[in-house]
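Peer 1: Got a predicted structure plus its sequence, pasted below:
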Amino acid sequence: MALLHKFKISGGQVTYKSRFLGSDCYQANNEHSRIVVSEFGTVAMPDPCKNFFQRFLSRFEMPSESRPEPSDNDNVSFVTYKGDYYVSTETNFMHRIDPETLEAKEKVDWSKFIAVNGATAHPHNDPDGTTYNMGNSYTAKGATYNIIRVPPTKNSPEDTLEGATVLCSIPSVDKTKPSYYHSFAMSENYVVFIEQPIKMDLLKIVTGKMRGKGISDGVYWDPKRDTFFHLINKQTGKLSSVHYLTKALSTFHQINAFEQDGMLVMDMCASDDGQAINNYMVQNLRQSGEALDEVYNTMSRVFPRRFVLPLNVDHNTPIGKNLNTRPDSTATAIRISKEKVFCSYEELHDEELHKYGGLEFPQINYAKYNTHPYRYFYGCGFRHLVGDTLIKMDLKDKSMKVWEQPGLYPSEPIFVPSPDSTEEDDGVILSVVITPNKDKSTFLLVLDAKSFKELARADVPVNIPYGFHGTFNNTA
């Protein structure tokens, strides 16, 4: 269940507050003292108090429109729309949150505003507050991927997603098996949708309840398919006629994207294996000793990569020639046919990163450097099933700085710029660190972003579970 956390730093003191999200999902599960709403990896089992025949029939009970009701358990990320804070997951439901009390003010349904069946928990913001996101639509004609645009301001205090529009719709190549995506990339003028070969079998997902299977049973990896980068112009909503592709890869989080010298440079955390989601099945997390080592040793590794996409491709562009003219990049972009450009990546790290199991949960100085050329990014190293180090990467020479302590597991690093900062890494890194082998010893860690040295920690005398994504709200 979604558990919201808040650290407040004021006057040299740190206070902590947490609250379970009062979702319909939470209320129903709490009322029955068991899981009654299906989630991504968990199927709601029939009521054990029913007799055998009743339990059998309950598997075939379906909500309206013959599809499972999506969960409103918004446990992935805090996001902002029109200056308001929401918590979200990947269904069509979000909750608007009071950032002071962490109380849910209202449940908001994307499908009441635009024709989508959900949206990602990783929107992007333009400097003026305009927000972009992605969501799927499922109709009798098949699945489509939709680029969503939400205006920056509200017309009234009660305004939520009013004015949201679908900027562009992209049909799935396989109408009944669209690609799964967790996020997308955005430069100054383009949204980049990464269509990867992690596929969703819609028939399996819709029939999951009667088969006693969770949504994850309908998600699979198809390594024989290529990965496509779809470029959508943010001003016109037009999809580029050039098909940029690369070999099969999986990506959950992008680092940054920017345009320079006629190229779109796109950095992401990626793997050549799309099985990462299986690492977190309960049967794996319950392992210990050699069995846990085997799970870890067979995990797919995620590393930072750079792709360079040429923007000015026309009928005069030569075929078979590397179009990446950036002297500082080893990535390639080769036009292989009239409308296709095949791309290979440049590694954004050296061999040292392999010692830390790769890098995920990337963060940058978003406010000043998102969609612009940048030098630094931060993330978690994964030598275990969860992050066990904090890492600062320097793109200038691909060097890195590391914070680590045995037995401590930090969360996603949040960059907070210093007031009136002039340098990209002038600020601090915030991370929640858990200590599973010691009771009630969680703390908020503060690192100097430049040196990556510890500045302070604020101990929290409660147990906090390992989480996903957060944000910093500067109210000073």
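Peer 2: In hand now; what should we look at? Keep in mind that what you see is a predicted model, and the values were worked out from it rather than measured.
Peer 1: For the rest of this, base every contact and every neighbour count on C-alpha atoms.
Peer 2: Will do.
Peer 1: Going by residue numbers, what spans are helices in this structure?
Peer 2: Ranges of helices in the chain, per DSSP state H, are 24-32, 52-58, 202-206, 208-211, 282-285, 289-297, 366-369.
Peer 1: could you dump those to a markdown table with mean neighbour count and distance to residue 311?
Peer 2: Supplementary listing: these in a markdown table, determined by neighbours: other CA atoms under 10 Å; distance: least, CA to CA, whole Å:
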| stretch | mean neighbour count | distance to residue 311 |
| --- | --- | --- |
| helix 24-32 | 15 | 45 |
| helix 52-58 | 13 | 54 |
| helix 202-206 | 17 | 34 |
| helix 208-211 | 18 | 42 |
| helix 282-285 | 12 | 44 |
| helix 289-297 | 13 | 40 |
| helix 366-369 | 15 | 21 |
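Peer 1: Included below, for side-by-side comparison, is a second structure:
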Amino acid sequence: MDSKYHQDEKVGYNQYFVEKKDLKYLPPYLLDVPETREEVICTTTGTWPTWLAGQFIRVGIGRVVIPLSEDGSKPDAVLQHFFDGLNLLHKFRMEDGKVFYRSRYTAEGVVRRAKKEGRLTSIMTGLDANTPLYRAQDPCSALLGTNQSLYLEDGKYEPDEVNINVVPRRGIHLPQPQGTRGVDSPETEELLIGTDFNMLQVCDAKTLEPKRLLTHAVIDPELKGVGICAHPPKDRKRGQTFNYLINQETGVMYVFGLDIRAKPAALMWKTALPCAPCYIHSLAMTERYVIFIRNPIHMDVSDMSKGLQETWLYEPDVPTQFFVLEKDTGKHIATYSAPSFMFFHSVNAYDYVDADTGATNVHVDLCSYEGGYIPYREYSFSNVIDPARPFKDGTLVRYELASVDHALATISRPGRATVAAAIPGVPSELPRIAKSASMMPGYRYVYFTAGNGGMSPGTQVPIGRFGNGLKTVHGAFFGSLAKSDWLSGTYKRWQPGNGESCPCEPVFIGRPGATEEDDGVVLTIVINREGTQSILVALDGQTFEEIARADMPHVYALGPHGTFIEA
């Protein structure tokens, strides 16, 4: 192992190719798992609320070993990063206190193409999965790397030939190919799966079958480009979403607004930003404004043989910038700067009138990371097996943008973003709130994963077996969940017991008719002590204690995000 071992002293993570024979050292929720195409009823314990009616949709990695030939004549490709596993789409249907489950692979076309071409051409965040073939590769083909797949043409790929595995959400009315007709109610009949590049996958909401791939340029030719954040904020009252893209030819970065109530969805406005292109994973939004937060990270695509994680470059001594745009017009009205930090997930934002000044202020809540280090590089399988140090954690921070409606923060003279509040003492990532709390001043509660690499007492799930026992500081990928309260500045943790481990992103669903913000349930998934089966767990949103669970038919392959679609 020494010859292939590499530890980057500067960024503090281990990076080497994990061969197929060494995958046994990864936890089972990061390995290949089966699909369940036909719906099954889950065995439940506790009391599932009868009011909980709808579909809980999650995406996850389902396959990391990819065959490169039909007859096994070539060695398999082995994906090397948490983000790279081929997508498995999960659906839990809930009604009358019962839980039903089904799942489906949605990137089987990637496997078909790999077998046909003898090489995996999917976008890869980590090291090239084709490494076992490096001696047999055509040099020209090898030099093209994975980033060529960032530039995808509409109509070139079958519905399952691109691995899109980050965020599921409701369908919307989309333009249809000439001579075809879409479904009457895409909000209930279709799902959209998104990621951090300009591509959407449309899946059947009932069967989960992939139906179509398209870029935003299908909605409007003005939306041709790269970029796109995986979390476009959605204004449910207005029926609008907001996102960004980068013009490939000019390098100009834009924010745009979409009318998703229109049939089909339509571009409302597109506004150029006066800053260099960057990588961001989410935007923020208030009742009146869209806030684009420029991470001090850009992508260097000069060496096309790199995996995506190596193209992310931190910009030292560059402030983090907040660009405020009006929702109605797209007009860029103000810019703010803060000492350099990084973020991936925004939590919530709201605007309000300051009682002392009479001006409109904006609060933006984020999971903030200290600048200079890109945490997602830690999620390479080599660093999960052999961690160089404890995983980097974010902190829940509230940034204040003062007087956005006054000339005090002009575009040419940026204002200063200040820290108005924080929840110290608990790591925070994958944050979720009640839908009713979106853009609401004075909202209180945030649910989130409380740190990567936390201990899981009693678990038998293998992880970190290459470590020496001193630097192997974790017994699970995710350690626990937490619920924080902005009003009191406190938090409460929840950690699975009985040797269960790795609770995933918590999703809050409010009880119909609730008058309290946290009156509802929180859904998460854990793996059992032996690592042989996963369990859907419901927590009471107020007490943050377990009230019910449903057994899945197999292990849930870990994925970052999910959504609940009410019946």
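Peer 2: Cool, got the structure. Treat the numbers as computed from the prediction; the structure is a model and nothing was measured.
Peer 1: quick one: TM-score?
Peer 2: Comparing the two superposed chains by TM-score structural alignment, normalised by the length of the first structure, the resulting TM-score equals 0.81, with 424 aligned residues with a CA RMSD of 2.8 Å.
Peer 1: quick revisit: make a markdown table from the helices of the first structure and add distance to residue 396 of the first structure to it.
Peer 2: Output for these, formatted as a markdown table (distance: least, CA to CA, whole Å):
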| stretch | distance to residue 396 of the first structure |
| --- | --- |
| helix 24-32 | 47 |
| helix 52-58 | 59 |
| helix 202-206 | 44 |
| helix 208-211 | 48 |
| helix 282-285 | 37 |
| helix 289-297 | 31 |
| helix 366-369 | 15 |
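Peer 1: Nearest to residue 84 of the first structure, out of these?
Peer 2: helix 366-369 (16.9 Å; CA to CA).
Peer 1: what does that closest one contact?
Peer 2: Helix 366-369 of the first structure has contacts (CA atoms under 8 Å, 6 or more residues apart in numbering) with 127, 424.
Peer 1: now do stretch 299-316 of the first structure
Peer 2: Residues from elsewhere that reach stretch 299-316 of the first structure (CA under 8 Å, 6+ apart): 242, 244, 262-276, 279, 323-324, 331-333, 338, 343-349, 357-360.
Peer 1: Would you mind listing which of the residues you listed are buried?
Peer 2: Applying 16 or more other CA atoms under 10 Å to the contacts of stretch 299-316 of the first structure, the neighbour count classes 242, 244, 263-271, 273-276, 279, 323-324, 331-333, 343-349, 357-360 as buried.
Peer 1: Which ones among those residues lie within strands?
Peer 2: Using DSSP state E to define strands, the subset of those located there is 244, 263-271, 332-333, 343-344, 346-347, 359-360.
Peer 1: Okay, strands next: where are they in the stretch 301-450 of the first structure?
Peer 2: In the stretch 301-450 of the first structure, strands defined by DSSP state E, counting those that start in this stretch lie at 303-310, 332-337, 340-344, 346-347, 359-363, 376-381, 389-394, 399-403, 409-410, 414-417, 427-434, 442-448, listed in chain order.
Peer 1: I'd like to know which of these lies nearest to residue 57 of the first structure.
Peer 2: strand 359-363 (42.4 Å).
Peer 1: any idea how far residue 323 of the second structure is from residue 334 of the second structure?
Peer 2: With distances taken as CA to CA, to the nearest Å, residue 323 of the second structure is found 6 Å from residue 334 of the second structure.
Peer 1: Next up, the contacts around the aligned partner of residue 36 of the first structure in the second structure.
Peer 2: Using TM-score structural alignment to pair residues, one finds that residue 36 of the first structure aligns to residue 121 in the second structure. Shown here is residue 121 of the second structure, whose contacts under the criterion CA under 8 Å, 6+ apart are 110, 114, 146, 149.
Peer 1: Number of residues surrounding residue 191 of the second structure?
Peer 2: Around residue 191 of the second structure sit 25 other residues, with neighbours defined as other CA atoms under 10 Å.
Peer 1: quick one: the equivalent of it over in the first structure from residue 229 of the first structure, how far?
Peer 2: In the first structure, residue 191 of the second structure lines up with residue 85, judged by TM-score structural alignment. Look at residue 85 of the first structure and residue 229 of the first structure: by CA to CA, they are 30 Å apart.
Peer 1: so residue 452 of the second structure makes contact with residue 502?
Peer 2: No. In this structure, residue 452 of the second structure is not within contact of residue 502 by CA atoms under 8 Å, at 9.0 Å.
Peer 1: between the two, what contacts are shared?
Peer 2: A shared contact of residue 452 of the second structure and residue 502, defined by CA under 8 Å, 6+ apart, is any residue touching both; here these are 476-479.
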